[in-house]
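Undergrad: this one's structure only:
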């Protein structure tokens, strides 16, 4: 029977369980569905589609090189599958499991209902070390992840029998109603780039990953930069894990920096799936705090003026604004800066994490909902279990950009400010400020006062008996069960935004 392989965020032929299962059975119709309704959601953007589109085109070339043709359809998933059935007859639908946003969650449920009603088998394969079903035994989760990552990565099937289907052209962003979002530096997509990036990190760039990944200056090169390749599946996480393990084993004991960096990287691959498992186990975490006691802690709707100033990098805090402008221009920023930006929105500006989270999601080319949403509410202090981390925007600036080079590059309005005042320009007198940077805003809030108010509000809730009881339930459902020394060492970093490896 015809095998329809539905490619979603797994745009490769290698280590593709659904494709391998189909290849040993019958003819394959490789399918990508471009869903306009998805691209109308508030957490997606043109920069994401353009990268995704490039990955789809790259997949099409890989299939063409093996004698097939990628079938691209634009429209609703259920209607697309029904149209394929009308032309090609009964089939088996195969895909990887996907932990996406609420829209894709409902889409997948609709597809399953249609398949059941039509007598179509819908077989899903595991892609990450993430288990379906809400009830997952966290005591055994880590061992399951280890076993899956240790299984051999599957090469592309050598023999593939293709079915050809009617295909639509890949639309551009404008055709999907996506406006230009200010991206200035477009990343390179596709399988070859993913492999080259992995190799350069493991053999050239990654030696000082552990010590250099926190600064936006050094992190640009020291981080692996694999996050968007993993998010769209041009590289599997198992391939990255096994390549890192192989590199680690070949390193001599004298290469201490390299070995420590690779241990850190491997631990973060584990955390990648750990966080996706949270959203898989509790899809409501996209819009509800894991600890329900925190519902209503912040205003239901964000202060529009503050949200816009934060999103444009015009808060009056130079390091915050430099980081946001860098993200706006490149679609990526390192994990420490992601945590800092979310912390500032959540505590200094007291914005609901759902709205600031959507704004950040649109900016991230590597948006991975399963990581993004648990991390957003963690940074906002609404999980009930994690340490409240309120980042000082001034201290972070001095720590991560001591010479101010990053600030001067991304906030050119401050180019004439003396070094001694660059991180705190408000300490200059009003006349000097007006002369040196007339177009840069004053501080939107006072950090010390805002941080105190935020702490007071959150700890007032945490002291309640019901908060302690709820925290125990959250730990039982979502808490990490670290099993190795490496994971224990990495645990202190678990409250950072791990998507930006």
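TA: It's in. All values reported here derive from a predicted model rather than from experimental measurement.
Undergrad: Please make it C-alpha for all contacts and neighbour counts, starting now.
TA: Fine.
Undergrad: just the strands in this protein please.
TA: For the chain, the strands defined by DSSP state E cover 2-7, 28-34, 71-74, 91-96, 121-125.
Undergrad: So for residue 427, which of the ones you listed sits nearest?
TA: Among the strands of the chain, the nearest to residue 427 by C-alpha to C-alpha is strand 28-34 (51.9 Å).
Undergrad: Mind giving me the packing neighbours of the closest one?
TA: Where contact means 3 or more C-alpha pairs under 8 Å, 6 or more residues apart in numbering; DSSP states H and E, strand 28-34 is packed against strand 2-7, strand 71-74.
Undergrad: and residue 496, how far is that from residue 336?
TA: Per C-alpha to C-alpha, to the nearest Å, residue 496 is found 6 Å from residue 336.
Undergrad: just to revisit the earlier point, just tell me which of the helices and strands packed on strand 28-34 ends up closest to residue 148.
TA: Of all the helices and strands packed on strand 28-34, strand 2-7 sits nearest to residue 148, with 20.8 Å by C-alpha to C-alpha.
Undergrad: elements contacting the closest one?
TA: helix 17-23, strand 28-34, strand 91-96.
Undergrad: Tabulate these (a markdown table), appending distance to residue 178 and mean neighbour count.
TA: As requested, those are exported to a markdown table (distance: least, C-alpha to C-alpha, whole Å; neighbours: other C-alpha atoms under 10 Å):
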| stretch | distance to residue 178 | mean neighbour count |
| --- | --- | --- |
| helix 17-23 | 31 | 22 |
| strand 28-34 | 13 | 23 |
| strand 91-96 | 27 | 22 |
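Undergrad: Take this one as well and set it beside the first:
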């Protein structure tokens, strides 16, 4: 038998719109490979709920590939070693995969894979996805290149694929381990997961295009209405169960039939925004670890307050909407964008925490964790990019506007369930006698506010803006804007980066 082409699945766990699979199928026998990498699951951004979601998808992917006559080979170990094993058993004609905008560990792993392939003389064919351009030589051209990719015809899914068989040690998808690394039994497992299939993703797309898009822009901000009206596609996009190109083309077709629908325009903009942020991490991987603006180095790092961090992470800050959002996220693995931004803003300004540890905690909680979006977004909300206006949320005002009756707070902070609005949004204002009668004793069954919000945020704003006004900081910001900023509304982009306005980040 001819040596197979190995299709290496990573975070592109689908059969449709999978150019590496389609290309390999035209060239001869195929080995579909997924490698469980123990070291990856020991990284600080990994969690049990990520594994649960992946495990469910590997099982459904195996069934979909099986319908094409292709078994899914699942091995456990380091990728170069697994490829070496396959090379010894059957040979490898070529390796096919998608490019990945992952964390620093996956980038280093890909370099090790590339080195091994070069040594063995095996070609590696990598295909772009998500509109990310590698390498991007000119940011001014990114939008055109991204849009061209999204408009490109989706390659047909092979009807049958000539299988190369399974190598020794392949794991039966129905016998996958409960955890790939012992530390993942960390309490972050989810009791309820979405159905990990492309059909479910397609159903979500269809329902959004027909029904939910009418309420999308109006309902996306509140943690209550967002559950009903957001697309809820992010976990499927993050694991590649559905491609961003499939969704973009479905929305585009709906726009032709329903011109002028603002909800459809809104989703298209956010899909482009997704690619814009992924391109940032692709272009500058240090964003995962370092302040994008070095002028802010040392401001928060030296004063990291572990007690404040743990109170925030547990949802015990004494600010009801913050605590409700964190507990909701802990339970479900998802929360809407506005509340994600609020959680980061609160940790960064009110609690004066450096963004790195909160970012890792949120990464472990998010079922839809996408490194390319996550780290640039966290830095934007933390005020460390140098090119965005500071987004400092008044969390009490947010509670009053987005949960005016206290419905969400009472559901997720049951200690306050007996309090009526407006006291449920700010229980510290309720007279002590009334609070005790309603079963709330601050400092006993619900904490006092962890900080004075107005004083803490005023202090944070002053320190950051003072650092950003330094001439070296302003020069650095202009360089960052040139490299990463949106190319829309360039006249706005030319303004001073800390003039109080949020730059347009949609591309």
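TA: Thanks, I have the structure now. Keep in mind that this is a model prediction, so the values were computed, not measured.
Undergrad: Quick check: TM-score for this pair?
TA: Superposed pair, TM-score by TM-score structural alignment, normalised by the length of the first structure: 0.93. Supporting alignment: 485 aligned residues with a C-alpha RMSD of 1.9 Å.
Undergrad: Per the alignment, residue 450 of the first structure pairs with which residue of the second structure?
TA: Under the alignment by TM-score structural alignment, residue 450 of the first structure pairs with residue 456 in the second structure.
Undergrad: Who are the contact partners of residue 322 of the first structure?
TA: By C-alpha atoms under 8 Å, 6 or more residues apart in numbering, residue 322 of the first structure lies in contact with 313, 406, 407, 409, 410, 411.
Undergrad: Could you check how far residue 214 of the second structure is from residue 139 of the second structure?
TA: Counting by C-alpha to C-alpha, the gap from residue 214 of the second structure to residue 139 of the second structure is 34 Å.
Undergrad: repeat for residue 376 of the second structure
TA: For residue 376 of the second structure, the distance to residue 139 of the second structure - C-alpha to C-alpha - is 16 Å.
Undergrad: do the same with residue 90 of the second structure
TA: 43 Å.
Undergrad: So for the first structure, which residue is the most central one in space?
TA: In the first structure, the residue lying closest to the centroid (C-alpha atoms, centre = their mean) is residue 368, at 3.2 Å.
Undergrad: ok, and the closest non-adjacent residue to the alignment partner in the second structure of that one?
TA: Aligned against the second structure by TM-score structural alignment, residue 368 of the first structure finds its counterpart in residue 370. Spatial nearest neighbour of residue 370 of the second structure, chain neighbours left out: residue 238 (5.6 Å); criterion: C-alpha to C-alpha, 6 or more residues apart in numbering.
Undergrad: What's the local residue count around the counterpart of the one you found in the first structure?
TA: In the first structure, residue 238 of the second structure lines up with residue 231, judged by TM-score structural alignment. Residue 231 of the first structure sits with 21 neighbouring residues when counted by other C-alpha atoms under 10 Å.
Undergrad: now do the one 5 residues further on
TA: Other residues within reach of residue 236 of the first structure, judged by other C-alpha under 10 Å, total 22.
Undergrad: residue in the first structure matching residue 200 of the second structure?
TA: Match for residue 200 of the second structure (TM-score structural alignment): residue 193.
Undergrad: one step back: measure how buried the residue nearest to the match of residue 450 of the first structure when sequence neighbours are not counted is and give me the count.
TA: The spatially closest residue to residue 456 of the second structure, leaving aside those adjacent along the chain, is residue 350, at 5.0 Å (C-alpha to C-alpha, 6+ apart). Residue 350 of the second structure is flanked by 26 other residues according to other C-alpha under 10 Å.
Undergrad: Same check on residue 374 of the second structure?
TA: 23.
Undergrad: Pull the contacting residues for it.
TA: Taking C-alpha under 8 Å, 6+ apart as the contact definition, residue 374 of the second structure lies against 359, 363.
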